[in-house]
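In: My questions are about this predicted structure, shown below with the sequence.
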Amino acid sequence: MLTILRHIIQEVTSAQSFSDALEIMVKRIANALATQACSIFLLDRHHGEYVLVATQGLNPKAVNKIRVPINKGLIGLVGEREEPINIDDATKHPRFLHVAEAGEEAYRAFLGTPVIYHRQVLGVLIVQQEEPRRYDESEEAFLVTLATQLAAIIAHAEATGALAELMENSKGKRHDLVYSGVPGAPGIGMGTGVVIYPPYDLDSVPDREPDNIEAEIELLDAAFATVREDLRQLSERLYPTLPSEERALFDVYQRILDSADLGKEVADNIRAGNWAQGALRQSIQTHVRRLESLDNEYMRERAVDIKDLGLRVLACLQKNNRITPQYSEKTILIGEALAPTDLAEVPEGCLAGVVSASGSGNSHVAILARAMKVPTVMGVGEAQIHDLQGKEIIVDGYYGQVHVSPGLSLRTEFERLIQEEKKLDAELDEIRDLPAVTKDGQRIGLLVNTGLGADISISLAAGAEGVGLYRTEIPFLMRDRFPSGEEQRIIYRQLLASFAPRPVILRTLDVGGDKPLPYFPIKEDNPFLGWRGIRITLDHPEIFLSQIRAMMRASEGLNNMRVMLPMITDVTEVDEALRLLKKAYAEVRDEGYDIEMPQIGVMIEVPSAVYQARALAKRVDFLSVGSNDLTQYLLAVDRNNPRVANLYDALHPAVLRALIQIVESGHQEGKHISICGELAGDPVAVMLLIAIGFDSLSMNASSVGRIRWVIRHVTKKKSAKLLHEVLSMESAVMIRCHMELALERAGLGNLIRAGR
């Protein structure tokens, strides 16, 4: 059986199409089990029906026509029970449903098994036979095993749109295809797909010995100068719509092009015996391979920037002008790996949405799209992007979905949602400068999480009251060496000055885990439980002291800086860090800087810190909960692992009780307690956070307006009642549903997504 199983799986996975794969599977299963019929029914959730999509043995004309209600027949029973059902005579079972079109009157024996993926029933796989008999255990195990393989195939088909297309055919009419990705920038965009491709291929450039080394270097310098000027013009073109901080993304490109860095490296390759194009290819490939090999998602995204620059320089070396795409009035820009420059080249007012086959919410293109308020979906890797050229596209940046060739009803619905969005945005703008105060007078501070200079103006425009978390590791990750003390001081000074007199909390270097430095390699079997955060910097006090001194020098005359220590698991770590902080303060004062000792805080993000929160609060000035990591560690769930990501929910009862304990412990010592991470910016959670007693919330800038709106429309008394209700619930799903319903009843459902 194992050999047969392997052959079936191999043949199915190499099928040309999804429907072909289903046909192969039913035929091979029927032959392998020597049974007369095998059929696959897939669940159409929208209509609550199981649809016959492939069969060997039933009437072939019934494919895509037979639809069994979800609560009817043996098919429905298998789905309800979520386990195999093995019956020797199906016609005698009380749930037997006769379907004339099927032509199954002769079949008595029945074995059905659910097709389940990530705890969701996707369909039912059945085999049937004329004579009454019960299929044996080995046959049942064989069918269950193939059902698990079928589940993965269906999930893949759902991601690529092949499942939607198949289900469309079953209704005899065309609905839109839907591709899923990762939300990059919120909002809904409608327009025409414009697909762009890289016009040149660096990988195909051959090595060649230069005839004249100096002439090749001159060509290189000229190409770099041309690209610098092109980028400057693109940046200036964005000037009317973007503040200088957003245009700083293009400054990153300019820094990469600096002749003291990449330019010198390529020139060295020329002097070593390669022409300019080959030398460029060598350098770009080396950097791309290094970045793509890193575990850190942010650094992998930088490979896209390097590739884009390399192609632009190559175009100049080859004396080719880039062909400008034909942009539509409402362009949905689509590409395999888009770069910020691609967005900048779309004529002003024409960019309605962005779809990238690769990338994440941390990519520069997603950051720029958020700044430009352009709905974006990243990582739509399964989409056949060449098929999207000229198609009508809807980009749902909230759910990370792309609708292709939508029907009239869907178009009308999304147009209505866009109007609701505009109305909500206008209302949020009206209260941007108002304090976040509940109807019964409870004031909550609203701060932002940031790590890039490009986020500064977005945060200020959103009405943030300060920075609750500045990730100082980002400037470290963007370099190929440790930044000097002066380089750090300049970065911190710009941030502190931009927000002054608002408070800015600088988190000390938090690398390790999913953020290894390329020039400070850490290889561990379990990095999330290893050498990371404060553990590294206390083991390397020279790194810690250099950073702290830079922070303190940057605060002179502003005094709005706070310092936060990450990944604290024990009070002894805080005691040692405080000793070093006082040492750095004394040294900076001795250098002649007139500064105040900054407030010091601790991040609560591991379970041990929850139970030592009061002892920690005695030693520092404030506590801040890192909700992302705390949830991950409490639930033992890697939220980046798709197999278990559905178990990750910060509204889990255990997480809520941990938050209550932290706030109570901190307030007993009279200390300010804040929370940062995804939970702080979740409108569904904000009422619970108010009731728990957090003094401030720190979130992404895009969430500030919505969270302010919720706070100003609720009371602490009502929030406390909701908290009391959910603490009696036993699952995150129940709690989330309860809170979503509470938001909708309060007339705030559209804060989750327009239309609710």
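Out: Yes, it's here.

In: From now on I want contacts and neighbour counts done on CA atoms only, so please keep to that.
Out: Fine.

In: Now do the same for Asn559: helix, strand or coil?
Out: Secondary structure, DSSP: H, G, I helix; E, B strand; the rest coil: Asn559 is coil.

In: now it: how far from Gln668?
Out: Using Cα to Cα, to the nearest Å, Asn559 is found at 27 Å from Gln668.

In: same deal with Ser702?
Out: 33 Å.

In: Glu297 now?
Out: Taking Cα to Cα, one finds Glu297 at 39 Å from Gln668.

In: More neighbours: Ser702 and Gln668, which one.
Out: The neighbour count for Ser702 versus Gln668, taken as other Cα atoms under 10 Å, is higher for Ser702 (19 against 12).

In: Please tell me how far that one sits from Glu740.
Out: Applying Cα to Cα, the value for Ser702 to Glu740 is 20 Å.

In: Run through the helices of the stretch 1-150 of the chain in chain order.
Out: Chain-ordered helices for the stretch 1-150 of the chain, with DSSP state H, counting those that start in this stretch as the definition, fall at 2-13, 18-32, 73-81, 137-160.

In: Between the ones you listed, which one is closest to Phe544.
Out: Phe544 lies closest, by Cα to Cα, to one member of those: helix 137-160, at 45.1 Å.

In: The next helix or strand after that closest one - contacts with which helices or strands?
Out: For helix 137-160, the succeeding helix or strand toward the C-terminus, using DSSP states H and E, is helix 162-171. Helix 162-171 sits against helix 18-32, strand 49-56, helix 137-160, strand 177-180, with contacts defined as 3 or more Cα pairs under 8 Å, 6 or more residues apart in numbering; DSSP states H and E.

In: Go again with 10 Å.
Out: The contact analysis (3 or more Cα pairs under 10 Å, 6 or more residues apart in numbering; DSSP states H and E) places helix 162-171 against helix 18-32, strand 37-44, strand 49-56, helix 137-160, strand 177-180.

In: would you list these in a markdown table and tack on mean neighbour count?
Out: Below are the helices and strands packed on helix 162-171 laid out as a markdown table (neighbours: other Cα atoms under 10 Å):
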| stretch | mean neighbour count |
| --- | --- |
| helix 18-32 | 20 |
| strand 37-44 | 24 |
| strand 49-56 | 24 |
| helix 137-160 | 18 |
| strand 177-180 | 22 |
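
In: of all these, which lies closest to Asn86?
Out: helix 137-160 (8.1 Å).

In: re the thing from before, tabulate the helices of the stretch 1-150 of the chain (CSV), appending distance to Ala315.
Out: Converted to CSV, those look like this (distance: least, Cα to Cα, whole Å):
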stretch, distance to Ala315
helix 2-13, 40
helix 18-32, 40
helix 73-81, 57
helix 137-160, 33
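
In: and of those helices, who's closest to Ser170?
Out: Between Ser170 and these, the shortest gap by Cα to Cα is with helix 18-32, which sits at 12.0 Å.

In: Presented hereafter is structure B, for comparison with structure A:
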Amino acid sequence: MLVTEMTNPDMVVSMQKASAIITDEGGLTSHAAIVSREMGIPAVVGTDNATKVLTEGQEVTVDGFKGIIYEGIGKEQSVEILPIVQTKTKIKVIVDLPGAEERAAKTKSESIGLLRLEGIIASNGKHPLNFEKQKKLHEYSEMLEKGISIISKPFREIWIRTSDIRSDEFSSLEGSIEIEGNPMLGDHGIRFSLKHPDILKAELKAVLNCANKFHDKKFGIMIPQVISADEVARTKEMAKELGLLGKVKIGIMVETPSACLVIKDILKVGIDFVSFGTNDLTQYVLAIDRNNESVQDLFNELHPAVLNAIKRVLRTCEEMNVESSICGQAGSKPEMVKFLIANGISSISVNADVANEISKLVASVESKTASYNKNNEDNKTHGNGEEKNFKKQFDKNNNSKDKKWADKNPIKKAQEVEKKIEDLKERLMDSNNEEEDGANYEERKESNQKNEIKTSEIAIPSYVEKIIGDEDNSVNALKELFGETIVEIPNNQYPQNNIEEYEPFENNYLQEKIEPKDPTNSNKKPKDEVLDIF
């Protein structure tokens, strides 16, 4: 067994040989937890004092299911890898290490949603900078190509993340750099790769060679730690130079808040897919160290801020017809799965041991969603039983001389209302672009004053109001800042429920709609003020 304070990617070889892993530090998304799940090795992380309590040669039993370590030898239990069930939302697996592909293939999934190059790099024992310094990057590329080829063998689609090597995780590799003061926010991911373009080219060549060698497979590269469209454009230009475009899909990892905020600009560069790395995204959004066991109770991928960021990206991907996926540990959480499907994600990547369970959950959610949509469509098309009778009677009497009955028909009235609403929307849009001509200006001005389309008054959170300063201009300031347009139909001319609503506070998943605070009722416990800018 491997007992250590914390595992790092450069310990992968030792981890592969271990029958169990126990660490003092770390949480559910720490390196030890992630790798042990992929390799099917029992692990207990974040024990705080295992290295002090356990001794060399001591016999213990590790229960990875319950997170308990027993003294002595207990009964061994193994996890059976079961095949996935077919779903509309594609289920993919996460595979990092040569040899782990056989276990993952038992799921019968045809796709790898995440293949990290760091597993292959760590197994070799040399940092990419070592190859660069010795001018042996062709060996680096060949090493990666060999590892990718082995892992890819049972699968038809493989998405490969270019290297994301933090200074603290690979410090023992030959040629590694000095550990930075704040490695998580340091020089790694695409920012490192663009500073060392020859290393990035070697990685891209390895993927291209695999694509040229295996014509029955589809390969994609994922760019990690993206914060700008420029990073994607520069990487894509490099891929074009090497001949990857058209042969290998180009995608990004959505791991930073900045990527979520500028996602439309990134997609405009021209990419094929995005994949959420929720481990890092949650850490960045909530400012919580995912490896620090003392704050693990606050590390929550279902936090409204994280969900809003994800929803913004999914909504934009749907608008721009870009495939979306998730490869963080959150993809194995039932509530997150429900949220992702409700917001239109294309695929979900999980570890092999939970693939069957998650696929069944996805199938169940999809079935309920399809049934719900069908009922709504039936009601929209045919109406309820009473409306059906009206329609039947209307069709029967439509050619009669008595037209008064038709006026009572609710379907016809609904159609008339809908038409009026559409006409009103067109007039609203036209009014924004219409230039005032001198002849009718005063007449239209007088008419508009009588029937003014006004901006809704929104209850602005106190912290926003303080920043804006002038309460009268708060709505306009928010509109300008967030690009929101909120309108009301004048004089409530048409029923509110027949008009698309734009709400200042959106119903966050797993959180009630935030209402303005009632200053007269001080006994109520105040809710967090959450402004959904997405």
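Out: Ah, there it is. All figures in this text were calculated on a predicted structure; none of them were measured in a lab.

In: Overlay them and tell me the TM-score.
Out: Remark: TM-score between the superposed chains equals 0.59 [TM-score structural alignment, normalised by the length of structure 2]; 359 aligned residues with a Cα RMSD of 4.0 Å.

In: Which among the helices of the stretch 1-150 of structure 1 is found nearest to Cys316 of structure 1?
Out: Per Cα to Cα, nearest to Cys316 of structure 1 of the helices of the stretch 1-150 of structure 1: helix 137-160, 36.7 Å.

In: Structure 2: matching residues for that closest one?
Out: Counterpart in structure 2 of helix 137-160 of structure 1, with TM-score structural alignment as the criterion, is absent.

In: Now do that helix against strand 37-44, angle only.
Out: Calculated by axes from the mean of the first three to the mean of the last three Cα atoms, to 10 degrees, helix 137-160 of structure 1 forms an angle of 40 degrees with strand 37-44.

In: what's the counterpart of Val574 of structure 1 in structure 2?
Out: Matched by TM-score structural alignment, Val574 of structure 1 corresponds to Val232 in structure 2.

In: my bad, should have said Gln668 of structure 1
Out: So, by TM-score structural alignment, Gln668 of structure 1 is matched to Glu319.

In: Can you give me the separation between that match and Val313 of structure 2?
Out: Glu319 of structure 2 is 10 Å from Val313 of structure 2, by Cα to Cα.

In: Give me the common contacts of those two.
Out: Lys264 (Cα atoms under 10 Å, 6 or more residues apart in numbering).

In: Distance from stretch 50-70 of structure 2 to the middle of the chain?
Out: Its chain's average C-alpha position is 35 Å from that of stretch 50-70 of structure 2, according to Cα atoms, centre = their mean, to the nearest Å.

In: start to end distance for it?
Out: Termini of stretch 50-70 of structure 2 sit 12 Å apart (Cα to Cα).

In: same thing with stretch 242-250 of structure 2?
Out: Taking Cα to Cα, the first and last residues of stretch 242-250 of structure 2 lie 13 Å apart.

In: before we move on, what about stretch 38-47 of structure 2?
Out: 21 Å.

In: hang on, Val62 of structure 2 is in a strand, isn't it?
Out: Yes - assignment of Val62 of structure 2 by three-state DSSP places it within a strand.

In: which non-adjacent residue is nearest the residue mapped onto Ser702 of structure 1 from structure 2?
Out: Alignment note: Ser702 of structure 1 maps to Asp353 in structure 2; criterion TM-score structural alignment. Leaving aside its sequence neighbours, Asp353 of structure 2 sits nearest to Ile81 (Cα to Cα, 6 or more residues apart in numbering; 5.6 Å).

In: SS state for the one you found?
Out: For Ile81 of structure 2, the secondary-structure state derived from three-state DSSP is coil.

In: how much space between it and Val35 of structure 2?
Out: Distance, Ile81 of structure 2 to Val35 of structure 2, by Cα to Cα: 16 Å.

In: So between those two, which is more surrounded?
Out: Higher neighbour count among Ile81 of structure 2 and Val35: Val35, with 24 against 18, using other Cα under 10 Å.

In: so who does the more buried one touch?
Out: So Val35 of structure 2 contacts 7-9, 12, 15-16, 29, 41, 43, 95-97, 119, 351 (Cα under 10 Å, 6+ apart).

In: Quickly find the element holding Lys380 of structure 2.
Out: Following DSSP H and E, one finds Lys380 of structure 2 within helix 355-382.

In: corresponding residues in structure 2 for stretch 221-240 of structure 1?
Out: Under the alignment (TM-score structural alignment), stretch 221-240 of structure 1 falls on nothing in structure 2.

In: Report the secondary structure element holding Lys466 of structure 2.
Out: helix 462-468.

In: sorry, that was for Ser324 of structure 2
Out: Following DSSP H and E, one finds Ser324 of structure 2 within strand 323-326.

In: Mean distance between the helix or strand containing Leu314 of structure 2 and structure 1 after superposition?
Out: Per DSSP H and E: Leu314 of structure 2 is located in helix 304-319. Here the mean offset of helix 304-319 of structure 2 against structure 1 after fitting is 0.7 Å, by mean Cα distance after the TM-score superposition for structure 1.

In: Now do that helix: which elements does it pack against?
Out: strand 248-254, helix 257-261, helix 263-270, strand 273-276, helix 278-286, strand 323-326, helix 334-342.

In: Might you calculate how far that helix sits from the centre of the chain?
Out: Relative to its parent chain, helix 304-319 of structure 2 has a centroid offset of 7 Å by Cα atoms, centre = their mean.

In: cool, and stretch 277-284 of structure 2?
Out: 10 Å.

In: What span of structure 1 is it aligned with?
Out: Counting by TM-score structural alignment, stretch 277-284 of structure 2 corresponds to residues 626-633.

In: if you skip the residues just before and after it, what's nearest to Leu129 of structure 2?
Out: Leaving aside its chain neighbours, Leu129 of structure 2 sits nearest to Gly175 (6.0 Å; criterion: Cα to Cα, 6+ apart).

In: The one you found: what's it in contact with?
Out: Contacts for Gly175 of structure 2 (Cα under 10 Å, 6+ apart) come out as 125-134.

In: Out of those, grab the one that's most surrounded.
Out: Pro128 (24 neighbours).

In: wait, isn't that residue in contact with Ile165?
Out: Yes - using Cα atoms under 10 Å, Pro128 of structure 2 makes contact with Ile165 at a distance of 9.2 Å.
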